[in-house]
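In: Take a look and give me a structure for this.
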Amino acid sequence: MDKKNTRIVNALLKNARISISDLAKEACLSAPATAERLRKLEEQGVITGYKAIVDLRTMGHAVSAVIRVKPFAGKEPKVIKYIQASESILKAYNVTGEYAFVLEVSLASTTVLDTMLEEMSQFCITDTSVILSDVTGDDFRISS
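Out: Below you'll find the predicted structure:
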């Protein structure tokens, strides 16, 4: 991955709807050369898709939280089934350590969060942190 491809990817991470012309300016290339590099990055699987970033608060999701999950013995399949069925779970990671899963959730209220945790208490132990703010900023970057 050379510096020009890195510039292309970083520009797309900031704005996936950027025009080829503006993307070319970011990469210091011509528009046709940029379009060709973009096509190759897609073919190579470096770029796997484009998505909208939504402010969930505007959709009534006032509470975001991280939930660490420690399944009871033999209950991991139940945890996975619950995760896959829940529309409130944005991301779920199977991780190393005492807690087998880390979930990122978005919900309408702390009451809904409490209900979710009560449901999950049937098959796992949870440790929950309500997210107060995102301090990483809006842009994601890769280094070259």
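
In: can we go C-alpha only for contacts and neighbour counts from here?
Out: OK.

In: Scan the protein for its longest strand.
Out: With secondary structure taken from DSSP state E, the chain has its longest strand at strand 63-71.

In: can you tell me which residues contact the residue with the largest distance to the centre of the chain?
Out: Computed with C-alpha atoms, centre = their mean, the residue of the chain farthest from its C-alpha average is residue 30, at 31.7 Å. Residue 30 is in contact with 21, 24, counting by C-alpha atoms under 8 Å, 6 or more residues apart in numbering.

In: Give me the most central residue, this protein.
Out: The residue lying closest to the centre of the chain (C-alpha atoms, centre = their mean) is residue 91, at 6.1 Å.

In: Regarding it, what is its secondary structure?
Out: At residue 91 the chain is in strand, as set by DSSP: H, G, I helix; E, B strand; the rest coil.

In: Run a quick check on it versus residue 101, I expect a contact.
Out: No: Residue 91 is beyond contact range of residue 101, at 10.2 Å (criterion: C-alpha atoms under 8 Å).

In: one step back: what about the nearest residue to the residue nearest to the centre of the chain once chain neighbours are set aside, neighbour count?
Out: Nearest non-adjacent residue to residue 91, counting by C-alpha to C-alpha, 6 or more residues apart in numbering: residue 104, 5.1 Å away. The number of residues packed near residue 104 is 19, by other C-alpha atoms under 10 Å.

In: For the comparison step, fold the sequence that follows:
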Amino acid sequence: MTDELDIANRKILAELVANARIPISELARKVGLSKTPVAARIRQMEEMGLITGYRAILSPLKLGLTHVTYMEIRLSDTRQRALEQFNAAIRLIPEVEECYMIAGGFDYLVKLRSRDMADFRRIMGEKISTLPHVSGTSSYVSMEAVIEQNWLSPEE
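Out: Below you'll find the predicted structure:
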């Protein structure tokens, strides 16, 4: 679908990712179109399912969630029912920021945010280790975020 996007749509998306609350008039000025075509393009991209919603992006640091851990999770059972049970259960853990099923030496890669190491240990003991079918984990603590972004370059 991104192959079908022209440069104007890419610019609109990049601006919306940077600031979803940008007024249409300012957005139109930044992308070099008038307000009506910009509004129509946004509506079309929403209808296409390219734009799925708008949300506030919170600062994990200001919320005290300074500890980032990436975890490999291995399951004892990878049949469809077991995967569905694990997926449903991990979605209920608010500290899990991202979770991906992986093809490789483990089954899931999880990004988890916590206040500190003690909070992480609590989450591990009370939540992660009790998830259905978990047979093992490996954790990697992030020392520094070099790049964290959610954007679409207008040139892509």
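
In: TM between them?
Out: Overlay of the two chains. TM-score (TM-score structural alignment, normalised by the length of the first structure): 0.86; 144 aligned residues with a C-alpha RMSD of 2.1 Å.

In: re the thing from before, tell me the secondary structure for the residue nearest to residue 91 of the first structure?
Out: For residue 104 of the first structure, the assignment made with three-state DSSP gives strand.

In: what's the answer for residue 97 of the first structure, then?
Out: coil.

In: measure whatever residue of the first structure lines up with residue 60 of the second structure to residue 112 of the first structure for me?
Out: Under the alignment (TM-score structural alignment), residue 60 of the second structure pairs with residue 56 of the first structure. Distance from residue 56 of the first structure to residue 112 of the first structure, counting by C-alpha to C-alpha, to the nearest Å: 15 Å.

In: next one: residue 38 of the first structure
Out: To residue 112 of the first structure, residue 38 of the first structure is 42 Å away according to C-alpha to C-alpha.

In: Which residue of the two possesses the greater neighbour count?
Out: Using other C-alpha under 10 Å as the criterion, residue 38 of the first structure and residue 112 rank with residue 38 on top: 19 against 14.

In: Now do the contacts for the more buried one.
Out: residue 8.

In: Give the aligned range of the helix or strand in which it is found in the second structure.
Out: Assigned by DSSP states H and E, residue 38 of the first structure belongs to helix 31-43. Under TM-score structural alignment, helix 31-43 of the first structure corresponds to residues 35-47 of the second structure.

In: How far away from the center of its chain is the matching stretch?
Out: Offset of stretch 35-47 of the second structure from its chain centre (C-alpha atoms, centre = their mean, to the nearest Å): 24 Å.

In: Using the aligned residues only, give the average distance of it to the first structure.
Out: If you overlay the two and look at stretch 35-47 of the second structure, the average distance to its match in the first structure is 0.8 Å (mean C-alpha distance after the TM-score superposition for the first structure).

In: how much space is there between the residue nearest to the centre of the first structure and residue 106 of the first structure?
Out: Taking C-alpha to C-alpha, one finds residue 91 of the first structure at 10 Å from residue 106 of the first structure.

In: likewise residue 39 of the first structure?
Out: 34 Å.

In: Please say which of the two ends up with more neighbours.
Out: The neighbour comparison of residue 39 of the first structure against residue 106 (other C-alpha under 10 Å) goes to residue 106, with 24 against 12.

In: Identify the residue spatially nearest to the more buried one, adjacent ones excluded.
Out: With C-alpha to C-alpha, 6+ apart, the residue lying closest to residue 106 of the first structure is residue 64, at 4.4 Å.

In: Report how many residues lie close to that neighbour.
Out: By other C-alpha under 10 Å, the residues close to residue 64 of the first structure number 24.

In: again with residue 13 of the second structure
Out: Using other C-alpha under 10 Å, residue 13 of the second structure has 22 other residues around it.
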